[in-house]
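*Asks:* Sequence first, predicted coordinates after that:
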Amino acid sequence: MDKFQALNELSCEVYQNAVDHGFYDAEHKIAEAAGDDIYTHEILQHLVFGQRIALINSELSEALEADRLGRFAKHVRTVEYALAQNSSFEAAFRAGIKDTVEDEIADALIRILDLCAANNIDIGTHVRLKMEYNSRRPKMHGKKY
C-alpha cells in the first residue's frame, strides 16, 4: 500500500472511531426525524458539512492559542512508554501532551480525515494530485508570503 492510500485507510479508521463514540448519533436522529437518509436532504447535508468545517477551524484556533501560551508537547517518549506498558497512559497524556500545539493539530487532522470518510472523499488521491500540482508551481506560488 502506498502512503496516499494509507491516508484513505486512516480516514476510515478515524471515521469508525467517531461513529463508535457517538459523534454521528445526532445525524442519525436528524435522519430519523426527517424520515429518510440525511444525505438525501441537501440542506441537512450542508448544515452537517458546515458544522464539521467549523469544528476543524475550532481545533486550529485551539492550536494557535496553545502556541500563544507556549504549550508544546513534552515528554512524548514517556507517554509512548506508558502506552507500550499499558500503565497510566491517560495520566501521562494529560500531563505531557493534552492541549498542546501538537495535540490540537492532531485533533484538526483527525477531524479532516473524519470529514473525508463521512463524505466519501478519496483524500489520498487528492493529496497526491495536489502535491504534484504544487511541485510544478513557481517559488512561493508567485506570492509574497
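*Replies:* On my side now, so go ahead. Numbers count the residues shown, from 1 in each chain.

*Asks:* Going by C-alpha atoms from here, please, whenever you check contacts or count neighbours.
*Replies:* Fine.

*Asks:* Please list the outside residues in contact with stretch 47-58.
*Replies:* With contact meaning Cα atoms under 8 Å, 6 or more residues apart in numbering, stretch 47-58 is reached by 27, 107-109, 111-112, 115.

*Asks:* what about 10 Å?
*Replies:* Here stretch 47-58 makes contact (Cα atoms under 10 Å, 6 or more residues apart in numbering) with 26-27, 38-39, 42-46, 60-64, 104-105, 107-112, 114-115, 118-119.

*Asks:* The structure to be compared is supplied as follows:
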Amino acid sequence: MDYKIYNVETLTRLSQDYHQRAVAKGFWDKRHTEGHYFMLTFGELHEAIEADRLGKWAKLTPEQIERLRSLEGEEFVKEFIRLVKGTVEEEIADTVIRLLDILGYMIEYRILSDEETSTDLGVSSFYIEGVTTLADTLWPILQEACYLCAKYAHRPAILYAIRSLELTCYHMGIDLMAHIDLKIKYNETRPRLHGKKY
C-alpha cells in the first residue's frame, strides 16, 4: 500500500505545519501534560463513533472533494458544514491532525532526538478484516496506542495510530488526506481561541 501520510518526509512536514497552525489558533497558549493532549486527541475518535451511531458519513465522491477544494470564503464554509461537519470522516481527520500537532510539538521542543525524527518509522499498523462496527475497528487502535505510550514512548504510539487510521480509512474508501486538507481549510476560517480551554 502506498501511504500518503505515513512516510518520514510527509509526517515531518505536516506535523510541523499543523503544530504551527495550532499555536497560531491559541491551542498551545496554556501548556498541559502530554496525557491531556492525548485524551483530547482520542476524544475525536469518540466523536467519530458518535457520528457513526447517528449515521453521519460524508461519503464524498472525488468530484465533490474537488468542488469543495475550489470554493472559497463563506461559500466553502457553508458547503463544508453541509457536507462534512460532524461526520465520521471529519472526526477521524481531526484525530490525525491532532496527532500530527503533538508530533510537531515534540519535534519543535526537541523532545524527540534527530534520530527519532528521521529514522525508519518501523511501526506496525492495524486493521480488522470483515464486517465490524466502527467502534470495534477503532478500539484496538486506541488500546494499542495506550499500551505503546505506557510501555515505550509517545512517538511510537502516535505513529502507530496515524498509520492504523490511514489504513482503516483506505479500507473504508475514505480519502483521509483530502478530508484533512478540507478540515485545515475550514479551520483557517475560524477565529483564534478566546479564553476557550484546550
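*Replies:* Received the coordinates, thanks. Quantities reported herein were computed from a predicted structural model and do not represent experimental measurements.

*Asks:* Drop the TM-score for these two in here.
*Replies:* Overlay of the two chains. TM-score (TM-score structural alignment, normalised by the length of structure 1): 0.67; 112 aligned residues with a Cα RMSD of 2.5 Å.

*Asks:* Sort out for me which of the contacts of stretch 47-58 of structure 1 are in helices.
*Replies:* Among the contacts of stretch 47-58 of structure 1, the residues falling in helices (DSSP state H) are 26-27, 42-46, 60-64, 104-105, 107-112, 114-115, 118.

*Asks:* Buried among those residues? Need that as a selection in ChimeraX.
*Replies:* The ChimeraX selection below is limited to those of these classed as buried (16 or more other Cα atoms under 10 Å):
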select :27,44,45,60,61,62,63,64,104,105,107,108,109,110,111,112,114,115,118
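
*Asks:* what range in structure 1 does stretch 155-173 of structure 2 sit on?
*Replies:* Stretch 155-173 of structure 2 corresponds to no residues in structure 1, going by TM-score structural alignment.

*Asks:* ok now that stretch, how far from the chain's centre?
*Replies:* Here stretch 155-173 of structure 2 is found 9 Å from its chain centre; the criterion is Cα atoms, centre = their mean, to the nearest Å.

*Asks:* And for stretch 166-184 of structure 2?
*Replies:* The chain centre lies 9 Å from the centre of stretch 166-184 of structure 2; the measure is Cα atoms, centre = their mean.

*Asks:* Test my guess that T168 of structure 2 contacts T137.
*Replies:* Yes. Using Cα atoms under 10 Å, T168 of structure 2 makes contact with T137 at a distance of 8.0 Å.

*Asks:* Counting neighbours, go ahead and name the busier of those two.
*Replies:* Each of T168 of structure 2 and T137 has its neighbours counted (other Cα atoms under 10 Å); T168 has more, 22 against 18.
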